[in-house]
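Engineer: fold the following, please.
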Amino acid sequence: MNRITEILDRNRHPLEPIATELAPQLQELPGIQAVLFDIYGTLLVSGSGDVGTAMEMTKGDALEAAWEACGVTSKMPAEDMVGQFYSVIKGDHKSATKRGTSYPEIVVEEIWQKVFASAIQKQQVTVPDDFDPAIFALEFESRVNPVWPMPGLQEVIGTLQKRGYTLGIISNAQFFTPKIVEYFLGSSLEENGFQPENSFFSYQHRLAKPGKALYQAAAQSLAGAGIDVCHILYVGNDMLNDVQPASQVGMKTALFAGDQRSLRLRKDDARMLPIQPDVTLTRLTDILACLPR
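Structural biologist: Just a heads-up that it's a prediction; the model follows:
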């Protein structure tokens, strides 16, 4: 058993989606050849709604548990290290923005490496010789943002694969995100029809949603396989991060409104344009009724 599997085994617990007030709005979407998904709040029930967002709500208990799991001893209050974590992220974003990146993404293990390097230099913490900031990041994230498969996950992926749809992912993510999906699917993303050339994770590109860059890259990749952007369906739970940029690049869109925790309608967000999804799903399996067999 590898360390990632061991951490997920130890920290996982079932989560059920909380129903929203939205009604499904379904119609058949002819001509779709590829289906791309968001992960947090769409393929996975997310305790916080999205990757990283719960970190702002933790008071440090999750950090102390991660310290213990990784053999870290600290004279530094946990809340102070959490604050340092956000300060480094803010600085990282500021530097990227100055370089012209509108929606930058961090690489979380690099952030923790900087936080610990500073604390070690100040003799505030000690770490074991085999300390790995990536493993620490997962120990922390798995506590502050617990996840669980969205009901119908395996049925939907398996059915779409059997029907011959090209599958892909566009998601704000960290290195552990695809590994978590594989853990719950029980096999690799490729074995489930998600080819690497059609999977776009924000940390790999250092670009985040709601920027359009990941959507444009996905459209370009699929165009190389002979699939025009108008034949791509994107499924996500956030009107700003998912539906709007996907629509802007020419994809069809499905709003997943199956969980109160993660549904983001963004009605009062000034960045929102008058864009509506082509369909609204309240169960993940609703998508199967919208796509021809």
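Engineer: CA atoms for contacts and neighbours, from now on please.
Structural biologist: Will do.
Engineer: go ahead and name everything in contact with the longest strand seen in the chain.
Structural biologist: Assignment by DSSP state E gives strand 194-201 as the longest strand of the chain. When contacts are defined by CA atoms under 8 Å, 6 or more residues apart in numbering, strand 194-201 is touched by residues 166-174, 189-190, 214, 218, 221-222.
Engineer: let's see 6 Å
Structural biologist: 167-173 (CA atoms under 6 Å, 6 or more residues apart in numbering).
Engineer: what about the closest residue in space to residue 143 that isn't next to it in sequence, helix or strand, and which?
Structural biologist: Counting by CA to CA, 6 or more residues apart in numbering, residue 62 is the residue found nearest to residue 143 once chain neighbours are left out, at 5.9 Å. Element membership of residue 62 [criterion: DSSP states H and E] is helix 61-70.
Engineer: which residues touch residue 239?
Structural biologist: residue 265.
Engineer: another for comparison:
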Amino acid sequence: MPEGIFNLKIKAMNQKLLNSSMISIDKAHTSLQNMANSFSSLSVIETNMTPLIYYDPDIKAVLFDIYGTLLISEAGDIGLTALDQGEDRLFTIESLNDKREIRFNRIKSILLERIKAHHECIKNESTWIQYPEVDIISLWDEVFQILDFREYNADILSTTALNFEVFSNKVWLMPGIVPLFEFFRGKSFLLGIVSNAQFYTPLLFEHLLGKSLKELGFEEKFISWSFQVQCGKPDPRIFKNPLIHLNRMGIENHEILYVGNDMLNDVVTASVLGLKTALFAGDRRSLRMREEDTRVMDISPNYIITELNQLKIILEEGLNEE
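Structural biologist: Next comes the predicted model:
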């Protein structure tokens, strides 16, 4: 777990909630494998953005966002952020002794209300968390209680959360991701992830790629998931642990490139920390320009890419845009 994690203690119905640290990752992987038929390919919807790319010899490390950058998201973001995108279908919830079909809108209403309550609780408990992140397992613990499911454990909640995420927000690999990581193989760039996420985010990513994050070249100390540090972008504190470790290795912030699809969450947040930024504008569903937000008005990305393979031009001398 990353350093300095805020020890959040939310209680509901007079008992401590289950959380993501209590689940079996192996069982979650098995649940994903059993859901293989639920995944289908998605295509990007092109934007009208013009690439801004040129070779930069100073970059030594690359940090990535996930949703809308390395993964196509039908809803444009992680499912919790886009709950209003789902249509009102029936969703099956199963505990150890009960199985029922519940309308999506009913579950969505409960989740949104509990997210708001958790955010308020976190802000009351901490003076430094401006953009709180929830734990999806704790949320589903509350959903099960509210819907009067009584016999369950953390692994049942993780299976339910996985099913609901796939049910409400289809994801697929961004085009060019496989050759991009083949490019990184054998190179000296350090790779990391800073992303708003839940426990299932790295599992979905690994499942779709068929490789672990380690096999892809990511080092755990350069990875920060919002559900673990309990704050999310645009809070710059989500970058804290990867930057600490990179700085200890002699890599300065201006030698780090952050790649993301959101002008506020990604470009502004990384820019204020002194990182170089590449706005990924490859899919209209997830591109967030935030043109009406005053926080982005004086900030521009160092680079704009519309395809992942354009990163190679920024990172290796002598390559030309095809």
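Engineer: thinking again about what came up before, list just the nearest of the contacts of strand 194-201 of the first structure to residue 287 of the first structure.
Structural biologist: Distance ranking of these against residue 287 of the first structure, using CA to CA, places residue 167 first at 13.3 Å.
Engineer: wait, is the closest one part of a helix?
Structural biologist: No. Looking at residue 167 of the first structure with DSSP: H, G, I helix; E, B strand; the rest coil, it is strand, so not inside a helix.
Engineer: list the contacts for residue 296 of the second structure?
Structural biologist: Per CA under 6 Å, 6+ apart, neighbours of residue 296 of the second structure: none.
Engineer: buried sites along the longest strand of the first structure?
Structural biologist: By neighbour count with 16 or more other CA atoms under 10 Å, strand 194-201 of the first structure contains the buried residues 194, 198-201.
Engineer: kindly reformat the residues you listed as a markdown table containing distance to residue 127 of the first structure.
Structural biologist: A markdown table is the format used below for the buried residues of strand 194-201 of the first structure (distance: CA to CA, whole Å):
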| residue | distance to residue 127 of the first structure |
| --- | --- |
| 194 | 37 |
| 198 | 38 |
| 199 | 35 |
| 200 | 33 |
| 201 | 30 |
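Engineer: residues near the residue nearest to residue 143 of the first structure, how many?
Structural biologist: By other CA atoms under 10 Å, 18 other residues sit near residue 62 of the first structure.
Engineer: do the same with residue 57 of the second structure
Structural biologist: Residues near residue 57 of the second structure, counting by other CA under 10 Å, number 11.
Engineer: helix, strand, or coil at it?
Structural biologist: When classified by three-state DSSP, residue 57 of the second structure comes out as coil.
Engineer: aligned to it, what sits in the first structure?
Structural biologist: Using TM-score structural alignment, the equivalent of residue 57 of the second structure in the first structure is residue 30.
Engineer: do residue 206 of the second structure as well
Structural biologist: Match for residue 206 of the second structure (TM-score structural alignment): residue 182.
Engineer: which residues touch its match?
Structural biologist: 188-189.
Engineer: now do 10 Å
Structural biologist: Contact analysis of residue 182 of the first structure by CA atoms under 10 Å, 6 or more residues apart in numbering lists 176, 188-192.
Engineer: same check, this time on residue 20 of the first structure
Structural biologist: Contacts of residue 20 of the first structure by CA under 10 Å, 6+ apart are 257-263, 282.
Engineer: quick check: buried residues in stretch 76-95 of the first structure?
Structural biologist: Here stretch 76-95 of the first structure shows 78, 81-82, 84-85, 88-89, 92-93 as buried, counting by 16+ other CA under 10 Å.
Engineer: widest-spaced pair of those residues?
Structural biologist: Pairwise over the buried residues of stretch 76-95 of the first structure, using CA to CA, the maximum falls at 78 and 93, 22.8 Å.
Engineer: list the buried residues for stretch 263-278 of the first structure?
Structural biologist: Applying 16+ other CA under 10 Å to stretch 263-278 of the first structure flags 263-264, 277-278 as buried.
Engineer: narrow those residues to those in strands?
Structural biologist: Going by DSSP E, the strands hold none of these.
Engineer: with respect to residue 247 of the first structure, which of those residues is nearest?
Structural biologist: Distances from residue 247 of the first structure to these, taken by CA to CA, are shortest for residue 277, at 8.0 Å.
Engineer: from residue 198 of the first structure, how far out is that closest one?
Structural biologist: Applying CA to CA, to the nearest Å, the value for residue 277 of the first structure to residue 198 of the first structure is 22 Å.
Engineer: how about residue 126 of the first structure?
Structural biologist: 41 Å.
Engineer: try residue 26 of the first structure
Structural biologist: From residue 26 of the first structure to residue 198 of the first structure the distance is 26 Å (CA to CA).
Engineer: just residue 56 of the first structure next, same as before
Structural biologist: From residue 56 of the first structure over to residue 198 of the first structure the distance is 31 Å, taken as CA to CA.
Engineer: check contacts around the aligned partner of residue 81 of the second structure in the first structure.
Structural biologist: Here residue 81 of the second structure is matched to residue 53 in the first structure, going by TM-score structural alignment. Contacts for residue 53 of the first structure (CA under 10 Å, 6+ apart) come out as 47, 141, 144-145.
Engineer: mind doing that once more with 8 Å?
Structural biologist: Counting by CA under 8 Å, 6+ apart, residue 53 of the first structure touches residue 145.
Engineer: next: residue 301 of the second structure.
Structural biologist: 267, 276-279.
Engineer: and if we set it to 6 Å?
Structural biologist: Residues near residue 301 of the second structure by CA under 6 Å, 6+ apart: 277-278.
Engineer: which one in the first structure is aligned with it?
Structural biologist: Match for residue 301 of the second structure (TM-score structural alignment): residue 277.
Engineer: the strands in the stretch 1-150 of the first structure, which residues?
Structural biologist: Using DSSP state E, counting those that start in this stretch, the strands found in the stretch 1-150 of the first structure span residues 34-37, 44-46, 73-74, 125-126, 147-149.
Engineer: so for residue 208 of the first structure, which of these sits nearest?
Structural biologist: Of all the strands of the stretch 1-150 of the first structure, strand 34-37 sits nearest to residue 208 of the first structure, with 14.9 Å by CA to CA.
Engineer: which neighbouring elements make contact with the closest one?
Structural biologist: If contacts are counted by 3 or more CA pairs under 6 Å, 6 or more residues apart in numbering; DSSP states H and E, strand 34-37 of the first structure sits against strand 166-171, strand 232-236.
Engineer: ranking those strands by burial, who's on top?
Structural biologist: Ranked by mean neighbour count, those are led by strand 232-236 with a mean of 27 (mean count of other CA atoms under 10 Å).
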